[in-house]
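> Model the following, please.
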Amino acid sequence: MPEATDDDRSRTGPFTPVVTPQWPAHAAAVWAFLFGLVSLYWAAGGTWLLDTIGESVTAPAQENAPAMVATVWASALVKLAAVVAALGLVQRWGQIFPRWFLLGGGWLAAGLLLLYGGAGIVQQALMATGAIGVSDTFAPVLYWHLFLWSPFWLLGGVFFALATVHLTRCTRR
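Here you go, the predicted model:
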């Protein structure tokens, strides 16, 4: 019978991590933290950058419509929870979760963010070129979305995708 190797002896957790670049997960965490801070600021009544979002969202928020206020607070909490999720992909404490849970969450976050940001960029580029119409309420913020908000969502998706790819490639059962 072959002698056990150090590699065999180290398999004590649900999966065995190997050396992996951690920067994508840390970048995803920073991305989520910054995005969460902006949402917290807005939820607390701040107005900086609020005029870059669009009247259909900002008008109810500025009128303190309960549903919109709750939505902004929930958005902030989800974004801050994404900080923990991103770090869970690379930190030792993340191993308390099953590998499939981490991978599923990472791919879900990456997919949703990439889809939302990418589709937004395509739609807004078509609006900017006149290929499709733009509403009177969205026209003033079109370029904010095209060059700031949609790329920011897309960037978060890229960070989560890279972090999840690294987890996929550098863990084994």
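
> make it CA atoms for all contacts and neighbour counts henceforth
Noted.

> how long is stretch 87-100 from one end to the other?
16 Å (Cα to Cα, to the nearest Å).

> Report the distance from it to the chain centre.
17 Å (Cα atoms, centre = their mean, to the nearest Å).

> what's the answer for stretch 31-46, then?
The answer for stretch 31-46 is 13 Å, by Cα atoms, centre = their mean.

> Show me the helices in the protein, by range?
6-9, 23-43, 55-62, 66-88, 99-129, 142-144, 150-170 (DSSP state H).

> Here is a second sequence; please produce its structure as well for comparison:
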Amino acid sequence: MEKPIDDTLPPVWAGYTASAWMIVFAAMSFYWALGGTAGINTVSLGQELAGDPWFITLLWLTGILKIGGGILALALVQSWGQQLPRQLVLILAWGVSVLLVLHGGDFIIQGALTENGLIGFPAFAAWTTAHWQTFVWGPWWLLGGIAFCAATWNYQRRSR
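Predicted structure coming up:
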């Protein structure tokens, strides 16, 4: 006989995972924005654009957005999140979830197509960028998206 699902303990692991994922990713953006170069050559055009003012601005902006995403993920599992308008939280959380999954999937598909010679990067992009997109960044974005989807789903079920 199957055990019934225990809904008395909300599954919060996904929200904390999504938040931690966002914070780690934000730290990378801030590191690169402050002039750090370790790993920047793994990002498409990263090495070529390091130090460029608009690229630095973009890194700061994405870092701030990622911090916002980390806070949103916490709102899905913390009691203070219940004080926020439910519909707004759901729209934002599902939006972030979809964007992360699509971006990760896009990286994996583009990387796989590049790896198989079906498409190519511009001549000035590093060859190893395709490997990083396919095997590191794509799965990393996908992982964040899956965690966000699970956290959003759990929030939606609990907050009816």
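
> any idea how far I146 of the second structure is from the aligned partner of L50 of the first structure in the second structure?
When the second structure is aligned by TM-score structural alignment, L50 of the first structure is paired with I40. As judged by Cα to Cα, I40 of the second structure and I146 of the second structure stand 25 Å apart.

> Next: P85 of the second structure.
23 Å.

> Of those two, which one has the most company?
I146 (19 against 9; other Cα atoms under 10 Å).

> Run through the residues that contact the equivalent of the more buried one over in the first structure.
Alignment note (TM-score structural alignment): I146 of the second structure maps to V158 of the first structure. Taking Cα atoms under 8 Å, 6 or more residues apart in numbering as the criterion, V158 of the first structure is in contact with A110, L114.

> so which of the helices of the first structure gets nearest P17 of the first structure?
Closest approach to P17 of the first structure among the helices of the first structure is made by helix 150-170 (6.1 Å; Cα to Cα).

> Flag every buried residue along the closest one.
150-164, 166-167 (16 or more other Cα atoms under 10 Å).

> Please apply the same query to stretch 114-122 of the first structure.
L114, Y116, G117, G118, G120, I121.

> In JSON lines, list those along with distance to A59 of the first structure.
Output for these, formatted as JSON lines (distance: Cα to Cα, whole Å):
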{"residue": "L114", "distance to A59 of the first structure": "27"}
{"residue": "Y116", "distance to A59 of the first structure": "23"}
{"residue": "G117", "distance to A59 of the first structure": "23"}
{"residue": "G118", "distance to A59 of the first structure": "26"}
{"residue": "G120", "distance to A59 of the first structure": "21"}
{"residue": "I121", "distance to A59 of the first structure": "24"}
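
> List just the nearest of those to D136 of the first structure.
Among those, and counting by Cα to Cα, the member closest to D136 of the first structure is G120, at 17.5 Å.

> From L77 of the first structure, how far off is the match of I146 of the second structure?
21 Å.

> Please apply the same query to W23 of the first structure.
From W23 of the first structure to L77 of the first structure the distance is 23 Å (Cα to Cα).

> Likewise for G133 of the first structure?
34 Å.

> who has more neighbours, the two?
L77 (15 against 12).

> residue in the second structure matching the more buried one?
Per TM-score structural alignment, L77 of the first structure is aligned with I64.

> For the residue nearest to that match when sequence neighbours are not counted, the count of nearby residues, please.
Distance criterion Cα to Cα, 6 or more residues apart in numbering; nearest residue to I64 of the second structure, sequence neighbours excluded, is A26 at 7.0 Å. By the criterion of other Cα under 10 Å, A26 of the second structure has 24 neighbours.
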